[in-house]
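In: Just need the structure, nothing else, for what follows:
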Amino acid sequence: MVYALLYGLGIGVVLSSMLGTVFFFLVQNSIANGFKSSVFIATGVITSDILLIVLSYFNANLFPSGSYAETLVRLGGAILLLVMGIGNIRKHSKPQFAVPVYRSPWLLASKGFMLNALNPGNYISWLSISALLINVNHYSIGERWWFYAGALISIFGME
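Out: Below you'll find the predicted structure:
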């Protein structure tokens, strides 16, 4: 149980260290509006992570255990990353640096929620982590919930 919590804390640090849209939105908002407004964004992000964990928790059981299914999932993930990478390389857009000022805590939390929930990489990450916990690590239900609690604690702390 303690190992699952520590493993979750480590995975949460890795997940929150990735430089994505939420990270840059948090930095931009912290510079423009201060630290307190970023707490509301982080709250929205954690709320969407909870939703994604619940969705992936129930959908990870749909993956059959075995080498053939694992190969298909890895191949699908590699193709998805390749297509996304080529799309990012080919896209030529000029960056815009307008900094909006947000006042409502609900608006900030909903922006954090939507930025995190609409990113397909987050759902794929949580789904693969859930499948790993079930099929590879053979965690019990209690150990999985301790893992998820540790991951959420470290994600909120890092953000």
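In: Every contact and neighbour count from this point should use C-alpha atoms.
Out: OK.
In: Now Q28. Nearest residue, chain neighbours left out?
Out: Spatial nearest neighbour of Q28, excluding adjacent residues (CA to CA, 6 or more residues apart in numbering): V99 at 7.6 Å.
In: helix/strand/coil for that neighbour?
Out: coil (DSSP: H, G, I helix; E, B strand; the rest coil).
In: Nearest residue to the middle of the protein?
Out: What sits nearest the mean C-alpha location of the chain, by CA atoms, centre = their mean, is N122, with 3.8 Å.
In: Can you mark which positions in stretch 135-145 are buried?
Out: N135, Y139, E143, R144, W145 (16 or more other CA atoms under 10 Å).
In: ignore the last one, stretch 10-22
Out: G10, I11, G12, V13, L15, S16, V22.
In: ok, back up a step: just checking, the residue nearest to the centre of the chain touches N116?
Out: Yes - in this structure, N122 is within contact of N116 by CA atoms under 8 Å, at 7.0 Å.
In: what sits against the residue nearest to the centre of the chain?
Out: The contact partners of N122, by CA atoms under 8 Å, 6 or more residues apart in numbering, come to L52, N116.
In: Now do the buried residues in the helix or strand hosting it.
Out: Per DSSP states H and E, N122 falls inside helix 120-131. Neighbour counts over helix 120-131 (16+ other CA under 10 Å) mark N122, Y123, W126, L127, S128, I129, S130, A131 as buried.
In: quick one more, to check against the first:
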Amino acid sequence: MFEDILTAIPLGFFLSFMIGPVFFVLLETSVVKGFRAALSFDVGVIIADIVFILIAYFSSYRLLNAIKDDPALFIFGGLVMLTYGIISLIKHKKPKKNIDPEDPAELAKNNYFTLAVKGFFLNFINIGVLGFWLAIIITIGPQLQLQPSRMLTFFASVILSYFIVDIFKILLAKQLRRYLNPHNILMIKKAISVVLIISGVFLLVQGLFPKERKMVDKALEKLEHRNE
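Out: Modelled structure (predicted):
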């Protein structure tokens, strides 16, 4: 059991620093809205990961392989993320001059449940996350002899270590709050909107050109095998 935990911790650390829309939105939420808001968002992200793990574990391998490579899902996820990013970018045209980022009354307006839902769906619409967890189960499962207790220990350790590292990221990002003013907040929100738009376009491209995506995946696999 202890060996399974030690194997899981580096994976959790790696997951926490994977660069993607969730990574940037988490930091933005911490800087602009505070620790509790970012923590709520992160809880939603982790719930989505747990759902993906359960789907990958209890579903058949063939079904999941078909789903994770379905171009329609990439297109759907890309459109949702792209639309969200564009709406967010349009929404944040001008800074709100009357908002003090340190004002507790302003921070109290945060709806933590809404932030958790936002984190869940932002992670869940990225079908690549399902493919990632499926690959982990296929790779790690045999090493754990597919024993439910060992699988539970491993994935619980991954999620816990991932969550702990995220807490440190949130605390570090929160230190930047002292430098905030309406203009800086606007720039951060615009930057995150652009990240979401780019991520949405990336998912769309994967859905619209599935053959090219598979060619890239195969090329990467060959490079990995050569390096082993």
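In: Between all of the buried residues of stretch 10-22 of structure 1, which two are separated the most?
Out: Farthest-apart pair in the buried residues of stretch 10-22 of structure 1 is G10 and V22; separation 19.3 Å (CA to CA).
In: any idea how far F23 of structure 1 is from S140 of structure 1?
Out: Distance, S140 of structure 1 to F23 of structure 1, by CA to CA, to the nearest Å: 32 Å.
In: L15 of structure 1 now?
Out: Counting by CA to CA, the gap from L15 of structure 1 to F23 of structure 1 is 11 Å.
In: What about P71 of structure 2, how many residues nearby?
Out: 21 (other CA atoms under 10 Å).
In: tell me the contacts of the closest residue to it other than its chain neighbours?
Out: Of all residues not flanking P71 of structure 2 in the chain, G207 sits nearest, at 4.0 Å (CA to CA, 6+ apart). The neighbours of G207 of structure 2, taking CA under 8 Å, 6+ apart as the test, are D70, P71, A72, L73, F74, I75.
In: how about a cut-off of 7 Å?
Out: P71, A72, F74, I75 (CA atoms under 7 Å, 6 or more residues apart in numbering).
In: Give me the contacts around the helix or strand containing the last one.
Out: When secondary structure is defined by DSSP H and E, I75 of structure 2 falls within helix 71-91. Residues outside helix 71-91 of structure 2 that contact it (CA under 7 Å, 6+ apart) are 125-127, 190, 193-194, 196-197, 200-201, 203-204, 206-208, 210.
In: Helices - which of these land there?
Out: 127, 190, 193-194, 196-197, 200-201, 203-204, 206-208, 210 (DSSP state H).
In: okay if I get those residues as TSV plus distance to G34 of structure 2?
Out: Formatted as TSV, these follow (distance: CA to CA, whole Å):
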residue	distance to G34 of structure 2
I127	29
K190	18
S193	19
V194	22
L196	21
I197	24
G200	26
V201	29
L203	30
L204	32
Q206	34
G207	36
L208	38
P210	40
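In: Max pairwise distance over these: which two?
Out: Among those, K190 and P210 lie farthest apart (CA to CA), at 30.2 Å.
In: Show me which of the two is the more surrounded one.
Out: K190 (20 against 17).
In: quick revisit: most surrounded residue in the contacts of G207 of structure 2?
Out: Neighbour-wise, the contacts of G207 of structure 2 (other CA under 10 Å) top out at F74, 25 neighbours.
In: any idea how far I125 of structure 2 is from that one?
Out: 8 Å.
In: cool, P71 of structure 2 as well?
Out: Counting by CA to CA - P71 of structure 2 and I125 of structure 2 are separated by 13 Å.
In: Likewise for G77 of structure 2?
Out: G77 of structure 2 is 5 Å from I125 of structure 2, by CA to CA.
In: how far does stretch 199-215 of structure 2 sit from the chain's center?
Out: Distance of stretch 199-215 of structure 2 from the chain centroid (CA atoms, centre = their mean, to the nearest Å) equals 18 Å.
In: again with stretch 66-74 of structure 2
Out: Remark: stretch 66-74 of structure 2 is offset 18 Å from the chain centroid, using CA atoms, centre = their mean.
In: Any idea how far apart the tips of it sit?
Out: 12 Å.
In: How about stretch 203-219 of structure 2?
Out: One end of stretch 203-219 of structure 2 sits 19 Å from the other (CA to CA).
In: again, but for stretch 111-122 of structure 1
Out: Using CA to CA, one end of stretch 111-122 of structure 1 lies 15 Å from the other.
In: Go through that stretch and flag the buried ones.
Out: In terms of neighbour count (16+ other CA under 10 Å), stretch 111-122 of structure 1 has its buried residues at K111, G112, F113, M114, L115, N116, A117, N122.
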